[in-house]
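Student: One predicted model, sequence on top.
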Amino acid sequence: MQITFLGTSSGVPTRSRNVSSVALRLPQRAEVWLFDCGEGTQHQFLRSDLKVSQLCRIFITHMHGDHIFGLMGLLASCGLAGSPTRIDIYGPPGLDEYLRASGRYSQTHFSYPIKVHTVQPGVLYEDDEFVVSCGPLKHRITSFGYRVVEKDRVGRFDVEKAKALGIPSGPLYGKLKRGETVTLPDGRKINGAELCGPTEAGRKIAYCTDTIFCEGAVELAQEADVVIHEATFAHQDAELAYQRLHSTSTMAAQVALAAQAKRLIMTHFSPRYAPGNAIQLSDLQDEARAIFPNTEMAYDFFTYEVPRRQATELISTS
């Protein structure tokens, strides 16, 4: 699981930061999932190592322009660059109507199927490897945060050990790899778990923006390996944060701390903290680290590989 930030500014783009968009790359599936799609996101794709042809799911937090104005352009480009099999889009009420109206007035017709899912709190997608859920945040309009949970999987199968036990290769190996118990032709029963390494614990990612500090964000971020959280304002500008229902750096840190998360990556920064101003982004980082030390500041094209850990390691550190 690899996270790439395609836009880390709030409201408007700057020379070095585009507006909100975060990509989750799943190499084992050759898939890219996108969270929010601000204006210019398709250009950010071109400047990154991501392949737009692998895009298959898009999750929208809310209907403000800096999170959705790039959506129609990106979808149109996907069709021209080589039609994907299908793109599923998840978001709040009004998203489907917005896309239909945009397509109607611009005469845009997609050469591949698109399915828009209006989300409600709870699980909105699940397959053999992942569960994606969403929950309400606290913003000026309806806003949702997302949580991606990778399911635990059996550890690495020891082929050499299986051969030493005289287990014939073939369908039996598949069952043993899944940790099942099989009966060999000679009557021996083999427990697949004994031929596999330690269980690999599934990773957890939370994406929370736009929102002021709220329990909904804490719930989404529970014991996450990575929490991606907006930090529009410095602590000194908390009054602005309350007025506009955005988070400060300290609020983001408090969410990660309360959720017992492993790492916090802050994004969605106000352009007011540009170099040369009285308060700069390094100050926001210092504020957050004073509460939650394992904090990083995202920047455009910053990529983070989410580490995998054994289930026993998670138990010992929780």
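Tutor: Happy to help now that I have it. Predicted model, so just to flag it, every value in this text is computed and none were measured.
Student: from here on, contacts and neighbour counts on C-alpha atoms
Tutor: OK.
Student: Next up, the contacts around residue 274.
Tutor: Listed by CA atoms under 8 Å, 6 or more residues apart in numbering, the contact partners of residue 274 are 280, 281.
Student: now swap in residue 301 and tell me
Tutor: 4, 5, 6, 7, 48.
Student: from what I can see the fourth one touches residue 22, true?
Tutor: Yes. Using CA atoms under 8 Å, residue 7 is in contact with residue 22, at 6.9 Å.
Student: now the helices for this protein?
Tutor: 41-47, 65-68, 71-81, 95-106, 159-164, 171-177, 215-220, 238-244, 249-258, 281-291, 311-317 (DSSP state H).
Student: Can you tell me which of the ones you listed is most buried?
Tutor: Each of the helices of the chain was scored by mean neighbour count; the highest is helix 249-258, a mean of 25, by mean count of other CA atoms under 10 Å.
Student: Quick one: residues contacting the spatially closest residue to residue 116 that is not a sequence neighbour.
Tutor: Spatial nearest neighbour of residue 116, chain neighbours left out: residue 89 (4.7 Å); criterion: CA to CA, 6 or more residues apart in numbering. Contacts for residue 89 (CA under 8 Å, 6+ apart) come out as 57, 58, 59, 60, 114, 115, 116, 117.
Student: Below is structure B, check it against A:
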Amino acid sequence: MQLYFLGTSAGVPTRTRNVPAMLLNLQHPTRAGLWLFDCGEGTQQQMLATPFNPGRLERIFISHLHGDHLFGLPGLLCSRSMAGSPLPLTLYGPKGLREFTETALRLSGSWTDYPLEIIEIGPGKILDDGLRTVTAYPLAHPLECYGYRVVEHDKPGALNAKALKAAGVPPGPLFQQLKAGKTVTLDDGRQINGADFLAPATPGRSVALFGDTAPCAAALALAQGVDVMVHEATLEAAMEEKANGRGHSTSRQAAQLAREAGVGRLIITHLSSRYDEQGCQRLLDECRKIFPSSELADDFAVFCV
């Protein structure tokens, strides 16, 4: 998987950072496999600087309905339609997402020529596409807000074909059943359990993608043990009271969560427009003092998971 950051500012854009949006490229060989998380104003313009276009989007996940995370959605939906994309698109987000989307399209005389499904979510598993699951966790913010945990299914271990041949199992269709962990019966009556001939499964990759939030109980469950955690660091550590009072977190609080949850890497984003390049580097430095495997997201930065 790859993370493409389209917007990394908080609240308002700056000269170098647009408002929040992030692509998750699932790198699946046969599916569109492109998901968007949040869609601030100008997101479709930001996509022009990437290898992707809105027609490849399969799913869009909205964390909450504040404008900096949402106001780019109507334009992107319409442009996708005018470009002639026939592929279905599914939107996920809190209650009110349907009303916002349908009202914006209706009042502007717009429509979509592709199948559009809108799913208003609550806490819990919201998707299992056979390859991965997505679970929504409620966060601490003035509006209903969610973070999303994306976890790939474990990949089955390799089949020990040499051992099977030594056991008298002929290559062919039986191997496919055994690779799936099934038990097969041979012509001589013996039963062979595929699980006995499989190497240990490879754990699927996992990411925790936070919406806006002050520290909260659900955050630890959302982030626990993931390979990559993407978390806001709106303000510096000295401004903790102000950040938390508005439903946000500081750099230090993001790093403390990463350490407590045992994540592999922390990527900070959603940085206040008060910080220039040097200020953003200070936020990163504050994180690294607590959690060394911290990285700073800039617009158009790409991270592999």
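Tutor: Everything's here; your move. Please read all numbers here as calculations on a predicted model, not as lab measurements.
Student: And the TM-score between these chains?
Tutor: After superposition, the two chains reach a TM-score of 0.92 (TM-score structural alignment, normalised by the length of the second structure), with 303 aligned residues with a CA RMSD of 2.0 Å.
Student: so can I have a markdown table of the helices of the first structure showing distance to residue 198 of the first structure?
Tutor: A markdown table is the format used below for the helices of the first structure (distance: least, CA to CA, whole Å):
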| stretch | distance to residue 198 of the first structure |
| --- | --- |
| helix 41-47 | 37 |
| helix 65-68 | 40 |
| helix 71-81 | 40 |
| helix 95-106 | 43 |
| helix 159-164 | 15 |
| helix 171-177 | 12 |
| helix 215-220 | 27 |
| helix 238-244 | 45 |
| helix 249-258 | 28 |
| helix 281-291 | 33 |
| helix 311-317 | 7 |
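Student: which pair in the contacts of residue 89 of the first structure spans the largest distance?
Tutor: 60 and 114 (14.5 Å; CA to CA).
Student: rewinding a little: list the ones among the contacts of residue 301 of the first structure that fall in strands.
Tutor: Among those, the residues falling in strands (DSSP state E) are 4, 5, 6, 7.
Student: Residue 7 and residue 22 of the first structure: which is more packed in?
Tutor: Per other CA atoms under 10 Å, whichever of residue 7 of the first structure and residue 22 has more neighbours is residue 7, with 33 against 28.
Student: if I pick the aligned partner of the more buried one in the second structure, what's in contact with it?
Tutor: Under the alignment by TM-score structural alignment, residue 7 of the first structure pairs with residue 7 in the second structure. Taking CA under 8 Å, 6+ apart as the criterion, residue 7 of the second structure is in contact with 17, 18, 19, 20, 21, 22, 40, 43, 46, 298, 299, 300.
Student: And for residue 144 of the first structure?
Tutor: 60, 61, 62, 91, 92, 134, 135, 136, 137, 208, 209.
Student: Neighbour-wise, which one of those residues leads?
Tutor: Going by other CA under 10 Å, residue 208 tops the contacts of residue 144 of the first structure with 30 neighbours.
Student: these two touch, right, that one and residue 219?
Tutor: No. Using CA under 8 Å, residue 208 of the first structure is not in contact with residue 219, being 10.6 Å away.
Student: if we can go back for a sec, and residue 130 of the first structure, which of the helices of the first structure is closest to it?
Tutor: That would be helix 215-220 among these, by CA to CA, at 15.2 Å.
Student: other SSEs contacting the closest one?
Tutor: strand 130-136, strand 144-150, helix 249-258 (3 or more CA pairs under 8 Å, 6 or more residues apart in numbering; DSSP states H and E).
Student: Residue most distant from the centroid, the second structure?
Tutor: residue 188 (49.9 Å; CA atoms, centre = their mean).
Student: any idea how far it lies from residue 200 of the second structure?
Tutor: 28 Å (CA to CA, to the nearest Å).
Student: swap in residue 246 of the second structure?
Tutor: Distance of residue 246 of the second structure to residue 200 of the second structure, given as CA to CA: 46 Å.
Student: Repeat that for residue 207 of the second structure.
Tutor: Distance from residue 207 of the second structure to residue 200 of the second structure, counting by CA to CA: 22 Å.
Student: out of the two, which sits in the busier spot?
Tutor: More crowded of residue 207 of the second structure and residue 200, by other CA under 10 Å: residue 207, with 27 against 13.
Student: Next, the contact list for the more buried one, please.
Tutor: Each residue near residue 207 of the second structure by CA under 8 Å, 6+ apart is listed here: 149, 150, 151, 223, 226, 227, 228, 229, 230, 305.
Student: Which of those are retained in the first structure?
Tutor: Among the contacts of residue 207 of the second structure, the ones whose aligned partners also touch in the first structure (both residues aligned by TM-score structural alignment, their matches' CA atoms under 8 Å) are 149, 150, 151, 223, 226, 227, 228, 229, 230.
Student: Tell me which two of these sit farthest apart.
Tutor: 151 and 230 (14.0 Å).
Student: Those two: which has the busier surroundings?
Tutor: residue 230 (25 against 20).
Student: Tell me the counterpart of that one in the first structure.
Tutor: By TM-score structural alignment, residue 230 of the second structure lines up with residue 228.
Student: again with residue 212 of the second structure
Tutor: The alignment partner of residue 212 of the second structure in the first structure, by TM-score structural alignment, is residue 210.
Student: Dump the contacts of residue 89 of the first structure into CSV; add distance to residue 180 of the first structure as well.
Tutor: As requested, these are exported to CSV (distance: CA to CA, whole Å):
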residue, distance to residue 180 of the first structure
57, 32
58, 35
59, 36
60, 39
114, 38
115, 37
116, 38
117, 36
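Student: From residue 174 of the second structure, how far off is the spatially most central residue of the second structure?
Tutor: For the second structure, the residue nearest the mean C-alpha position is residue 209 (5.2 Å; CA atoms, centre = their mean). Note on residue 209 of the second structure: its distance to residue 174 of the second structure, by CA to CA, is 41 Å.
Student: Ok, residue 4 of the second structure next?
Tutor: Taking CA to CA, one finds residue 4 of the second structure at 42 Å from residue 174 of the second structure.
Student: cool, residue 114 of the second structure as well?
Tutor: Per CA to CA, residue 114 of the second structure is found 42 Å from residue 174 of the second structure.
Student: hang on, isn't residue 125 of the second structure packed against residue 133?
Tutor: Yes. Counting by CA under 8 Å, residue 125 of the second structure touches residue 133, with 7.2 Å between them.
Student: Look up the closest residue to residue 240 of the second structure, ignoring the ones flanking it.
Tutor: residue 250 (5.9 Å).
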